[in-house]
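J.: Next comes the sequence, and after it the predicted model I'd like to discuss.
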Amino acid sequence: MSKVTTSFKYVDYLWDDAKAAALAGDEIALFIYRSNILGADLRITNYGGGNTSVKLNLPDPLTKEETEIMYVKGSGGDIGTLTKGGCAGLYVDKLRALKNVYRGIEHEDEMVGLFNHCIYDLDSKAPSIDTPLHALLPYKHIDHLHPDAAIAIAASKDGEAIMKEIYGDDFAWIPWQKPGFDLSLQLEEAITKNPNMKGLYLGGHGLFTWGDTSYECYINSLESIEKASAYLEANYGKKGPVFGGQKVESLAADARQAQASAIAPILRGLCSSNQRMVGHFSDDDRVLEFANSNDLERLAQLGTSCPDHFLRTKICPLVLELPKDADVSDAATIVEKIKGQWEAYRAYYNKYYEDCKRDNSPAIRDNNPVVIIWPGVGMFSFAKNKQTARVANEFYINAINVMKGAEAVSEYVALPLQEAFDIEYWLLEEAKLQRMPKEQSLSRKVALISGSGGGIGLEIAKKFVENGACVVITDIDEERVKEAHQSFKRDTATWAVMDVTSIESIKVAFKKAALEFGGVDIIVNNAGIATSKSLEATTEKDWDLLYDILVKGTFAASQAGVEIIRAQNLGGGDLGGDIVNIVSKNAIVAGPNNLGYGSAKAAQAHMTRLLAAELGGDKIRVNTVNPDAVIKGSNIWAGGWAEGRAKAYGITVEELPAFYAKRTLLNAILEGEDMAKAALTFVDGSLSKSTGNILNVDGGVAAAFVR
């Protein structure tokens, strides 16, 4: 290969010779490496889209004879994160022998079950519907990708002619057809007619390329996408302004973020009328170019072309009819203004289902929009979790890129509704959905936890994420909260600096929750401080600081969170919410040198009862967890409280853990995880009919018994 092939403008060349050399001799490892670097560039293929394969000779476990085996990405995987465990390893001769039993396109779906009879590697992932598209082609290494540039051509009215103009006879055109065995036969026939081709275009769908080695296949894929991208770039503007030119001017970035954070909970509520959803927002330049254009309405209503796109975004988005600078501060007024658009969209989707359903179609799924475009502001997406919402957003950006390219060189052509429906409600797709793991107890929920840069708060955040929640971890110490955030996986957590003595700081944190996840469902008031001083030693400053953090902080964070929960509840869903106050056994027990802290904690505990009484009608549960002496990771203990308590009890600081354990009925040393489990129990549905309650997690301190 000439070194000039490593220089690309429109795709990233990521092949590392040293890494590849370390994998030399292991064709499967090289194939996975190629897959991962292809999937790392979203211009090459979207998340979860496309598939890659390698064919090699391996010994048959029974005959010990060398046998041709194909490893291919399994069902539901992503090439960017592919591992061997995500692949299916199959006998090539058995896959090709399926031609002998194929009964025709009317019996397409039965072929997928037969793939299991071709498995070589017993640890294989379930083979995908695209398996025969790789097996029937004679090439050792194959990439099936969904690059925006190629799909733009594949989804063009004049796509085949444009393909010929770009590639000459090096590529063949296969008209749109749902993936399956019949499509694989068409690919095989095209190759038989012209064995010297470099690739295939699938109408409305994507690109097939290949090579004798993993590297040659990689370069062929990059060169093919580069040519398509360059062709589109050369044609932008020739037919006129992109997307018919600008109709709406974007708000300034800060104003977009402000509008988006204010309306996100309202949109989330409307999109959660059937089941709770989690949100994502983007005001990417590509989004705004499309959202603000004259062609927005026309193109948005056409729907998407690539099956991967509309499986995640629905057939079309909802374009929000609301001025970009509308006053969105009054949620009830905004809901009244825009709820009719949701009713119209649901009616449209219901009709789409009824008009297109087959006798054996799965039941209708959620009829709310996934993607919402607000001209001048940006694009929202809502799905079952943050990752799915973010990926839906990215997929619609892919669709925007496709429409932009297709309109620049020809005319964009979406899939007919019936074809789209047959993909969306494909029985094989339904079977894939049914195989997905059961959702966790906090799936679809968002929690904001004050004081969660460490200690109890961080343990609560981790426990919530373990059970499916998205969390906003907050702390007054920026470095501490940023470091804590690094322990969470992408799409599970975000962070904010939040000073609970500042109402403005609290509002900023909740705005971030709305921007990142669409809103909030659980507020955990955990931020705390402690002093251990006698009456005469307690200063006015000590007193004010305790009450500002513990009492005012709980009030202000609850007030800000409830505003968002109420906005969400206006959308027609039965969402409700939870507030959990992390208080202390000192709210009940009268101990020495504890006037300021103990009375503030008592106020915090009684606030739980008052909030529970007030918010029951909103289905917002409010409960208290009363810890005692959680020393590990606590800023409170590091800040002088330990010394004060040790002095009060006439012992050393080192003796405190054992001292506290011995005074409990269970002789227990308490951990942050114990408090996290208690908080989880209040919010995971276990105590869904409990509000205004106190749960002591103190190892058993008789003086702290509530009754």
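T.: Cool, the structure landed.
J.: Could you use CA atoms for every contact and neighbour count after this?
T.: Noted.
J.: residue ranges of the strands in the stretch 351-500 of the chain, please?
T.: With DSSP state E, counting those that start in this stretch, the ranges of strands along the stretch 351-500 of the chain come out as 371-374, 378-383, 446-449, 470-475, 493-497.
J.: Of all the ones you listed, which one comes closest to L546?
T.: The closest of those to L546 is strand 470-475. By CA to CA, the value is 16.4 Å.
J.: Would you mind pulling up the elements that that closest one packs against?
T.: Applying 3 or more CA pairs under 8 Å, 6 or more residues apart in numbering; DSSP states H and E, one finds that strand 470-475 contacts strand 446-449, helix 455-466, helix 478-485, strand 493-497, helix 503-517.
J.: one step back: minimum distance to D93: which of the strands of the stretch 351-500 of the chain has it?
T.: D93 lies closest, by CA to CA, to one member of those: strand 378-383, at 41.0 Å.
J.: Verify the contact between I129 and P179 for me.
T.: Yes - counting by CA atoms under 8 Å, I129 does reach P179; the two are 6.7 Å apart.
J.: Look at these two and report which has more neighbours.
T.: Set I129 next to P179 and count neighbours by other CA atoms under 10 Å: I129 wins out with 21 against 18.
J.: Help me confirm that the more buried one is found in a helix?
T.: No - under the criterion used here (DSSP: H, G, I helix; E, B strand; the rest coil), I129 is coil, not part of a helix.
J.: now the helices for the stretch 151-300 of the chain?
T.: In the stretch 151-300 of the chain, the segments counted as helices under DSSP state H, counting those that start in this stretch are 159-167, 181-193, 214-235, 253-271, 285-291, 296-302.
J.: this is the comparison structure:
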Amino acid sequence: MSHTTIAELIARSNRLGSDPKNTNYAGGNTSAKGAGIDPATGGPVDLMWVKGSGGDLGTLTEQGLAVLRLDRLRGLTEVYPGLDREDEMVAALDYTLHGRGGAAPSIDTAMHGLVEAAHVDHLHPDSGIALATAADGPELTRKIFGDRVIWVPWRRPGFQLGLDIAEIRKSNPQAIGVILGGHGITAWGETSDEAEAHSLEIIESAQRFIEENGRPAPFGPALPGYAPLPVDQRRAKAAALAPFLRGLVSTDRPQVGHFTDAESVLEFLAATQHPRLAALGTSCPDHFLRTKVKPLVLDLPAAASLTECRARLTELHESYREDYRAYYERHATADSPAMRGADPAIVLIPGVGMFSYGKDKQTARVAGEFYLNAINVMRGAESISRYAPIDEAEKFRIEYWALEEAKLARMPAPKPLATRIALVTGAASGIGKAIAQRLAAEGACVVIADLDGEEAAAVAAEIGTADIAIGVSADVTDEAQVQAAVDACVLAFGGIDIVVNNAGLSLSKSLLETTAADWDLQHNVMARGSFLMSKAAAKALIDQRLGGDIIYISSKNSVFAGPNNIAYSATKADQAHQVRLLAAELGEHGIKVNGINPDGVVRGSGIFAGGWGAQRAAVYGVEESGLGRYYAQRTLLKREVLPEHVANAAFALCSADFTHTTGLHVPVDAGVAAAFLR
């Protein structure tokens, strides 16, 4: 029976969790009770399977379930020490686990185990939370559902809430579920299908009531001057503001960002009531744990200049930090965790959209999605009543809950480049691809920029999801395309920290064979391209005020004079001196500029595969297939240089071990004495 029960639970969870109208990402939990076998005695035992802490219903698998013995779980009611000590029950749950227990039980486990129903769903639907945060939520619940759904006043998730719901279920056998004040919904059934049907009935009935009875313009009339800018204008303004904003919200610690100009955000910000509603903050614990208690809202019209926006955002950010510190001090007790940081997680810009922030791209994106949920909740509550979230004292109890602090402490240590954002040119193959892969493996978000946009997208997909890497098409000789690549980077990830000038090509010709067009092409791609990318990136880096790294993939040929290589080597020398010039100029902004001088990298190289390899092999009188071995034998170490060796140097230069190094050229050539720096 247990296999069927688990399969039904997983299928139900995935169906409910994959539809955003039912619950937010990683929000809510589902459970099923059934018979199992005691691994010690071989006898039957009643079990409960419930989504574990931190999992997501839409992608839940069996590995994400906590498995508990029902008799032991319900036996905890006999030792429950009362509301003042209910947090102790979380540790007690570990002693109710069956076998190895599966995933860690969540704070909502008691709600599922104590309710006398075989299947229980706890969800955070926008329509349900709109009802749960309506000022007259109890009356509306009775009006919509009669006695089929019961109102439960706000209570922090935990053992006592599980007892409360269990008593409601016992006293109201006709009920199919409850509305949890300020929070969400819980529904149940004797079969998996029945529980799912009851959950959907509550969600859809609440939504239908809002649609049929809600007043128009729930956010109030339009606010003059706050209408959305045209798409191109608002995205250009967002890209121009993104680095500056990231610098502000990284005052306490570096953050990664996400931008959205979703219609619901723009509609909210264009209405007169958005300042009042935003100040009230979010209500559902899942929301404000990710969005903080309230956002920072720019109080300027859409047409405000960038200068005006930056000046006002600076003022508002300082006010936000002071307000957050005051909020912490109002509610903190002697045993409260230390304040985690006073920067906002959500920044709203009228006419433009929403920026959200977190320790990585996924966290930032999800924070934005949660605030979209909050906007939907406010719309629903204001349509049928008045939005009335839980008070800030309760929010503080959740945000600085010892259990939440313990959960944060269990998170794995960040990777070396966590929170850093890199843009690598010519990254669809060879050295650039290897560098992008290495930086991503070390925790960075990466933009793969390449002349071949399809290949760039393919490499990004190899590396990971769009939360880790994206691909963009960029001709580095075109100033507009270079700026567009930087804009894409700051809109995708909030800013930029590392730029790798790697895009290049090679023409192996003698002086007399080299045409002016050859010379111009070689210099346009590498000398001009590196200059344009460094200039566009430096503007963002300076605006961001977080320092950063610019790395040039130069060549041993920047200092080594070889035959039939005039255009290529001269261009590499140009790049090498750009490193020195920019290191001298950008140091005052904390921006390090360094170069890497590889020997010929044959394997995996798009340049060598495109004809350069055959040309250089002809110069040296060897077979093209043996060119890598030829290069290796002329080095001091007799080792062939591969793309990953250059990637190692790139990582080292932007790692914590090289914080005081700028203007350096690192040879990655296995030892070419003629190319020694002097």
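T.: Received, thanks. No experiment lies behind these values; they were computed from the predicted model shown.
J.: What value does the TM-score take for this pair?
T.: Put the two chains on top of each other and the TM-score (TM-score structural alignment, normalised by the length of the second structure) is 0.97; 675 aligned residues with a CA RMSD of 1.5 Å.
J.: Leaving out sequence neighbours, find the closest residue to L245 of the second structure.
T.: Leaving aside its sequence neighbours, L245 of the second structure sits nearest to Q544 (CA to CA, 6 or more residues apart in numbering; 7.3 Å).
J.: quick one: the one you found and A240 touch, right?
T.: No - using CA under 8 Å, Q544 of the second structure is not in contact with A240; the gap is 10.5 Å.
J.: which of these two has more neighbours?
T.: Applying other CA under 10 Å to Q544 of the second structure and A240 shows that Q544 carries more neighbours, namely 24 against 18.
J.: Now do the same for the more buried one: its match in the first structure.
T.: Aligned counterpart of Q544 of the second structure in the first structure: Q568 (TM-score structural alignment).
J.: In what element of secondary structure is that match found?
T.: Using DSSP states H and E, Q568 of the first structure sits in helix 553-569.
J.: number of nearby residues for the counterpart of G189 of the second structure in the first structure?
T.: By TM-score structural alignment, G189 of the second structure lines up with G211 in the first structure. G211 of the first structure: 20 surrounding residues under other CA under 10 Å.
J.: my guess is G211 of the first structure meets C217, correct?
T.: Yes - taking contacts as CA under 8 Å, G211 of the first structure lies within contact range of C217: 4.0 Å.
J.: intersection of neighbour lists for these two?
T.: Residues touching both G211 of the first structure and C217 by CA atoms under 8 Å, 6 or more residues apart in numbering: H141, I142.
J.: close enough to count as contact, the match of Q544 of the second structure and G269?
T.: Yes - judged on CA under 8 Å, Q568 of the first structure makes contact with G269 at a distance of 4.0 Å.
J.: What residues of stretch 292-307 of the first structure count as buried?
T.: Buried residues in stretch 292-307 of the first structure, counted by 16 or more other CA atoms under 10 Å: 292-296, 299-300, 302-307.
J.: Need the contact partners of stretch 160-176 of the second structure.
T.: 82-83, 86, 108, 110-116, 147-150, 152, 155, 177-178, 187-189, 198.
J.: In the first structure, what range does it match?
T.: The aligned range for stretch 160-176 of the second structure is 182-198, by TM-score structural alignment.
J.: And for stretch 382-394 of the second structure?
T.: Mapping stretch 382-394 of the second structure onto the first structure (TM-score structural alignment) gives residues 407-419.
J.: and what of stretch 227-243 of the second structure?
T.: Counting by TM-score structural alignment, stretch 227-243 of the second structure sits on residues 249-265 of the first structure.
J.: List of residues touching the matching stretch?
T.: With CA under 8 Å, 6+ apart, stretch 249-265 of the first structure has contacts from 279, 281, 283, 288, 292, 324-325, 328-329, 331, 375-378, 380, 511-512, 514-515, 518-520, 564-565, 567-568.
J.: With stretch 686-693 of the first structure instead?
T.: T608, R609, L610, L611, A612, A613, R621, V622, N623, T624, T681, F682.
J.: what's the nearest residue to the aligned partner of the second one in the second structure if we skip its chain neighbours?
T.: What that stands for is R609 of the first structure. Mapped onto the second structure by TM-score structural alignment, R609 of the first structure lines up with R580. Spatially, and ignoring its direct neighbours in sequence, R580 of the second structure is nearest to G663 (5.1 Å; CA to CA, 6+ apart).
J.: and what of K361 of the second structure?
T.: Leaving out its chain neighbours, the residue that sits closest to K361 of the second structure by CA to CA, 6+ apart is D467, at 5.2 Å.
J.: Could you report the distance from the most centrally placed residue in the first structure to R286 of the first structure?
T.: Most central in the first structure under CA atoms, centre = their mean is Q387, positioned 0.9 Å from the mean C-alpha point. As for Q387 of the first structure, its distance to R286 of the first structure is 20 Å (criterion: CA to CA, to the nearest Å).
J.: Same question for G211 of the first structure.
T.: 33 Å.
J.: Also N350 of the first structure?
T.: Counting by CA to CA - N350 of the first structure and R286 of the first structure are separated by 30 Å.
J.: swap in A600 of the first structure?
T.: Applying CA to CA, the value for A600 of the first structure to R286 of the first structure is 51 Å.
J.: Look at those two and report which has more neighbours.
T.: Comparing A600 of the first structure with R286 by other CA under 10 Å, the one with more neighbours is A600, at 25 against 15.
J.: so whichever residue in the second structure pairs up with that one is in which element?
T.: Mapped onto the second structure by TM-score structural alignment, A600 of the first structure lines up with T571. Using DSSP H and E, T571 of the second structure sits within helix 566-586.
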